[in-house]
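> Pasting the sequence and the predicted coordinates here, then a few questions.
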Amino acid sequence: MIFDTKCKKCRRVGEKLFLKGERCFSQRCAMVKRPYAPGVHGKNRRSRLSEYGRQLLEKQKIRYAYGISEEQFKNYFKEIAHQKGNREELFVRQLEKRLDNVVFRLGWAKSRSLARQIVNHGHILVNGKKLDIPSYQVVKGDMIKFKEKTKKSPLVKDLAESLKKHKAPRWLSLNAGKIEAEIKDEPKLENFDKIGELNMVIEYYSK
């Protein structure tokens, strides 16, 4: 069986990162079939990591999960480095407030990678204007919705029904019937999925 690059990322860090939506919850998941690192020697590759190695691993888990480049990830830390407050929470805000992540959190896409495609293809309006930048940082008061033309597409037509069971984070106000939402507050540390150890990521970039 051939696994794609998303599956290999999960196998590389030794943990499910839920990069492929529903497939990650099924027996088809690569971490169910081959729960070891990719490559010929994958089964025997796991070894005890140094402190630096552990920090690097935790960073990669979070970076892969959010689909962010190394440069973007590093820039997020630079932006919060001199801000007052809990650095872990400040870092979470940078990640969670990305437009592609908001689309994912609202239940409009089954994975962040699909959410990124939806944004890239210009299907999302922010305050009535088309925005095709996945890394755009939403702010309190922003109104998010699909373009009217997109609402008539197969992508969205069955979404209203599935959204009735979806529970969006408290910082997002979702109108499931109209398939639109408002940014009500700042994301909190509690909104972060326990994908990786944030404190180790902060330590990694603080050197």
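Here it is on my side, so go on.
> C-alpha only now, for contacts and for neighbours.
OK.
> which helix of the protein spans the most residues?
When the chain is parsed with DSSP state H, its longest helix is helix 51-66.
> elements contacting that helix?
helix 5-13, helix 198-206 (3 or more C-alpha pairs under 8 Å, 6 or more residues apart in numbering; DSSP states H and E).
> List the contacts of the last one.
Taking C-alpha atoms under 8 Å, 6 or more residues apart in numbering as the criterion, the residues outside helix 198-206 that touch it are 52, 54-56, 58-59, 74, 77, 87-88.
> By neighbours, which of the residues you listed wins?
Using other C-alpha atoms under 10 Å as the neighbour criterion, residue 59 leads those with 23 neighbours.
> Could you find the closest non-adjacent residue to that one?
residue 201 (5.3 Å; C-alpha to C-alpha, 6 or more residues apart in numbering).
> What number of residues are in the vicinity of the one you found?
When neighbours are defined as other C-alpha under 10 Å, residue 201 has 21 of them.
> so how many other residues sit close to residue 6?
Residues near residue 6, counting by other C-alpha under 10 Å: 18.
> how much space between residue 103 and residue 5?
22 Å (C-alpha to C-alpha, to the nearest Å).
> With neighbour numbers in mind, choose between these two.
Between residue 103 and residue 5, counting by other C-alpha under 10 Å, residue 103 is the more crowded of the two (25 against 9).
> Would it be right to say that that one lies in a helix?
Yes: Residue 103 sits within a helix when classified using DSSP: H, G, I helix; E, B strand; the rest coil.
> second one coming, line it up with the first:
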Amino acid sequence: MKKRILSIMLAAAMVGMLVVGCGSKEGTKKAKGDGNSITVLVESGSPAEALAKDTAEAFVEETGCKVVIDAVAYTGMYDKLSTEIKAKQAAHDVAGMDVVWLAAFADAIEPINDADTSDFLPTLQDSGTIDGKLLGYPMWVNTKILIYRKDLIPEDKVPKTWDEYQTLAKELNTNDMSGTTVFGSGSDAVCSFLDFACQA
């Protein structure tokens, strides 16, 4: 029953950047819940929280299972999930997490085996798949663009891979100019840095 509920929740609620079932791996005990509720972790103030709230009532009507929404600031979500997993005391059935955390939590996430991904772009399914197992549904995607100076980089030298990007950045680096940069401030600074950190 719990697997069915998780599958329905994943399909119906679509909360977060990546939806994953937590705490269902062997050896992990559920800290709370009586089988008549499902606890969902989402980022507070995010579209994921709004969506979880908007769909909770319909989920209860369809399944008879109450939805408990735990909204946490983005900066605390990783620590909260990590602590639960290490303690083998999962407090959440489903988590809307950043896709860049998926690899760190892969061993604690139950794969989604009966998912209908027929309308997914292949790259969307790939982003939620590790070692051939679909671990979560992508809810939305960020589109990154490369901004470059045409007076310094001819069109045939525009990098298409991280290796090409790194090579070009080294070539362009001089005493007067940096070969590459990331945002140093503002709300997108962490996302800009994570692109570099994750690919490395």
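Good, I have the coordinates. Bear in mind the structure is a predicted one, so any value in this text is a computation, not a measurement.
> And the TM-score between them?
For these two chains in superposition, a TM-score of 0.26 is obtained (TM-score structural alignment, normalised by the length of the second structure); 99 aligned residues with a C-alpha RMSD of 6.2 Å.
> re earlier: neighbouring contacts of the helix or strand that the longest helix of the first structure is followed by?
Counting by DSSP states H and E, the next helix or strand C-terminal to helix 51-66 of the first structure is helix 70-80. For helix 70-80 of the first structure, contacts defined as C-alpha under 8 Å, 6+ apart pick out 63, 87, 90-91, 94, 202, 205.
> Max pairwise distance over those residues: which two?
63 and 87 (16.7 Å; C-alpha to C-alpha).
> returning to that earlier point: for residue 124 of the first structure, which of the helices and strands packed on helix 51-66 of the first structure is the nearest?
Closest approach to residue 124 of the first structure among these (C-alpha to C-alpha): helix 5-13, 24.4 Å.
> Return the set of buried residues in that closest one.
Neighbour-count burial for helix 5-13 of the first structure flags 6-13 (criterion: 16 or more other C-alpha atoms under 10 Å).
> any idea which of these is closest to residue 116 of the first structure?
The nearest one, if we look at the buried residues of helix 5-13 of the first structure relative to residue 116 of the first structure and count by C-alpha to C-alpha, is residue 6, at 14.3 Å.
> hey, which helix is longest across the second structure?
Assigned via DSSP H, the second structure shows its longest helix as helix 47-63.
> Packing partners of that helix?
Using 3+ C-alpha pairs under 8 Å, 6+ apart, helix 47-63 of the second structure is in contact with helix 2-13, strand 37-43, strand 66-72.
> so how far is residue 78 of the first structure from the residue nearest to residue 59 of the first structure?
Separation of residue 201 of the first structure from residue 78 of the first structure (C-alpha to C-alpha): 13 Å.
> In the first structure, what residue spans correspond to strands?
Per DSSP state E, the first structure carries strands over the ranges 124-126, 129-130, 143-146, 172-175, 180-183.
> so can I have CSV of those showing mean neighbour count and distance to residue 33 of the first structure?
Formatted as CSV, the strands of the first structure follow (neighbours: other C-alpha atoms under 10 Å; distance: least, C-alpha to C-alpha, whole Å):
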stretch, mean neighbour count, distance to residue 33 of the first structure
strand 124-126, 21, 36
strand 129-130, 15, 41
strand 143-146, 23, 37
strand 172-175, 19, 36
strand 180-183, 20, 38
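> okay, the ones you listed in JSON lines with distance to residue 160 of the first structure next?
As requested, the strands of the first structure are exported to JSON lines (distance: least, C-alpha to C-alpha, whole Å):
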{"stretch": "strand 124-126", "distance to residue 160 of the first structure": "16"}
{"stretch": "strand 129-130", "distance to residue 160 of the first structure": "21"}
{"stretch": "strand 143-146", "distance to residue 160 of the first structure": "12"}
{"stretch": "strand 172-175", "distance to residue 160 of the first structure": "9"}
{"stretch": "strand 180-183", "distance to residue 160 of the first structure": "10"}
